[in-house]
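K.L.:
Structure here, sequence nowhere to be found:
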């Protein structure tokens, strides 16, 4: 092969590893593998090394124009974020206690949520984390919709929260919460829907994949351990939550920690740690969506 021909082949391979005979990337760990804790870092999708063998007819023989940038990793994806509860729910018990049909039973339209011992409310926490998560996802190219628009209102009902994700045809939906268990209980867990003979059934498998990806990213990104009091390896499967039962898009809940536990509460009350939480959740969503 002449020097000129060899150079042409190397350019082609550098531009398209797959076109140069590269095989599929080696399979990663199973989705339910348990990751070791590490510092939170945004998920990236680096290009793999070019394959060494050139094709007979390369797909491209010229480099991209100067200044060309790759698409953002979540371009074209829609994510619905559901910040649990609302800041004024406690003022309107008649509204939030109104019973609604969640298919497996009837439940209150919404609840007030819990709070830390120092009075930091779950509603304020979920709103703050959701806004942080919204910014990260948008910076990565996603279209983001929230189920509420502030922390001084009421509701919406759990049925409406599911409907918002359905109407948006979300690629993924996540409901953000923090638990109010006993003070000795700690850790986080992810809630995944079960089949109930209803609208959620077709997306139960995808919701499970979403839940495992978010669980893994949350554990490695925040260092918060798996729940000591509910679920197996931080996964809990339920059929009594209207926000899941009525969803026609892949959806999960995450209880990010226990607000009644002093150690968990200290983390959830920290603005810096809430940013880590948001980044970890974004990374889990991106892993699922890419």
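P.N.:
Received the coordinates, thanks. Quick caveat, the model's predicted, so the values are computed rather than measured. Residues are numbered from 1 along each chain as shown.

K.L.:
For the rest of this, base every contact and every neighbour count on C-alpha atoms.
P.N.:
Fine.

K.L.:
what's the burial count for residue 184?
P.N.:
12 (other Cα atoms under 10 Å).

K.L.:
Just the helices from this structure, written as ranges.
P.N.:
Secondary structure of the chain (DSSP state H): helices at 3-15, 93-96, 122-139, 158-167, 204-222, 242-245, 262-268, 271-289.

K.L.:
ok now the last one, how far from the chain's centre?
P.N.:
Just to be clear, that refers to helix 271-289. Centroid displacement of helix 271-289 relative to its chain, using Cα atoms, centre = their mean, to the nearest Å, is 7 Å.

K.L.:
Second structure follows, compare the two:
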């Protein structure tokens, strides 16, 4: 979850627990919110992560109860603790079941291309408030290392959602011949910090990167939106080379995500599902084309019902992969 610089900051809910998901396959997808408050890559600007066990809701509970996931039940098992691994995962471990969709014509049209997928937050963040509250330099300001993210009223967390969708997208991209690097694959106790997340793209010599999120907006709002980088040349940040290609990627992601899921643009974002930001470390510090996608508002009962459905998450992954494929094969 992220937020808009044009709206007052709002607080993300802390995680009560983390959940992992055993997935299924078939279509139908998501939508998100962000432009309600000024956040860093994973939480409100200047916010302090809540201590373990505390849950803060930014909105009232949805009027309609959320339906349980179909095709699988989250286990609720938090990420393992211990010494975090500093090496992003490139292996397909934990890939949801199902047959990935190959590229059009069955060709491996992404052979030789490298994609970074950045699953927002981490299921273990709630247990590491000191580490994730540490301030890091994002060029034009300082922000928290990371935050806990949001969750549905039934307790399905953003961190579990983003990891599941990223793993599904990895399977689809791999089937198309791409090399895929996950910033974290449930293999770290917390984080990584937003500046480290941005650096993974350069370290992997990636062609493109996408950060996957779910939003924590007002319960009345629904829909998805894409966040693109504003030009930032300040301090350690200089993303001027990636602004234009990132905007092209953002337009493709909006189109293909909508086509794959039939989801509307977020009804609380002014620019029809697009937002341009200068306050996100993951975009300010990136040296490869990168955008964020807020796949849905987890505080909205309708969006929450979709996001807890494995079939819906497969459609979300398909839309992301189709956009990346279009971007990488266009030039």
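P.N.:
Looks like it arrived, so ask away. Because the structure is predicted, anything quoted here is derived from the model rather than measured.

K.L.:
Assuming the best superposition, what's their TM-score?
P.N.:
Overlay of the two chains. TM-score (TM-score structural alignment, normalised by the length of the first structure): 0.76; 230 aligned residues with a Cα RMSD of 1.8 Å.

K.L.:
hmm, back to that, TSV for the helices of the first structure, including distance to residue 77 of the first structure and mean neighbour count?
P.N.:
As requested, the helices of the first structure are exported to TSV (distance: least, Cα to Cα, whole Å; neighbours: other Cα atoms under 10 Å):
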stretch	distance to residue 77 of the first structure	mean neighbour count
helix 3-15	26	15
helix 93-96	32	17
helix 122-139	10	21
helix 158-167	13	21
helix 204-222	14	24
helix 242-245	20	26
helix 262-268	28	19
helix 271-289	8	22
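
K.L.:
Save those helices as a markdown table, and put in distance to residue 174 of the first structure too.
P.N.:
Output for those, formatted as a markdown table (distance: least, Cα to Cα, whole Å):
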| stretch | distance to residue 174 of the first structure |
| --- | --- |
| helix 3-15 | 37 |
| helix 93-96 | 21 |
| helix 122-139 | 10 |
| helix 158-167 | 9 |
| helix 204-222 | 9 |
| helix 242-245 | 10 |
| helix 262-268 | 18 |
| helix 271-289 | 9 |
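
K.L.:
Of those, which is nearest residue 195 of the first structure?
P.N.:
Among the helices of the first structure, helix 204-222 comes nearest to residue 195 of the first structure, with 6.5 Å by Cα to Cα.

K.L.:
tell me, that closest one lands on which residues of the second structure?
P.N.:
Under TM-score structural alignment, the match for helix 204-222 of the first structure in the second structure covers residues 243-261.

K.L.:
what's the answer for stretch 244-256 of the first structure, then?
P.N.:
Under TM-score structural alignment, the match for stretch 244-256 of the first structure is residues 283-295.

K.L.:
same question, stretch 137-147 of the first structure
P.N.:
Going by TM-score structural alignment: stretch 137-147 of the first structure matches residues 173-183.

K.L.:
So which residues of the stretch 101-250 of the second structure form strands?
P.N.:
Remark: strands assigned in the stretch 101-250 of the second structure by DSSP state E, counting those that start in this stretch are 114-119, 135-137, 142-144, 179-182, 208-215, 225-229, 233-234, 237-238.

K.L.:
Tell me which of those strands sits nearest to residue 170 of the second structure.
P.N.:
Comparing these against residue 170 of the second structure with Cα to Cα, the closest turns out to be strand 179-182 (6.1 Å).

K.L.:
Average separation of the closest one from the aligned part of the first structure, please.
P.N.:
Mean deviation of strand 179-182 of the second structure from its aligned counterpart in the first structure after superposition (mean Cα distance after the TM-score superposition for the first structure): 0.3 Å.

K.L.:
Show me the contact partners of that strand.
P.N.:
Outside of strand 179-182 of the second structure, the residues within contact range by Cα atoms under 8 Å, 6 or more residues apart in numbering are 88-90, 111-119, 166, 170, 173-174, 204.

K.L.:
And stretch 283-291 of the second structure, by the same measure?
P.N.:
Under the criterion Cα under 8 Å, 6+ apart, residues 138-139, 195, 198-199, 201-202, 206-211, 226-232, 236-239, 241-243, 245-247, 249-250, 278 lie in contact with stretch 283-291 of the second structure.
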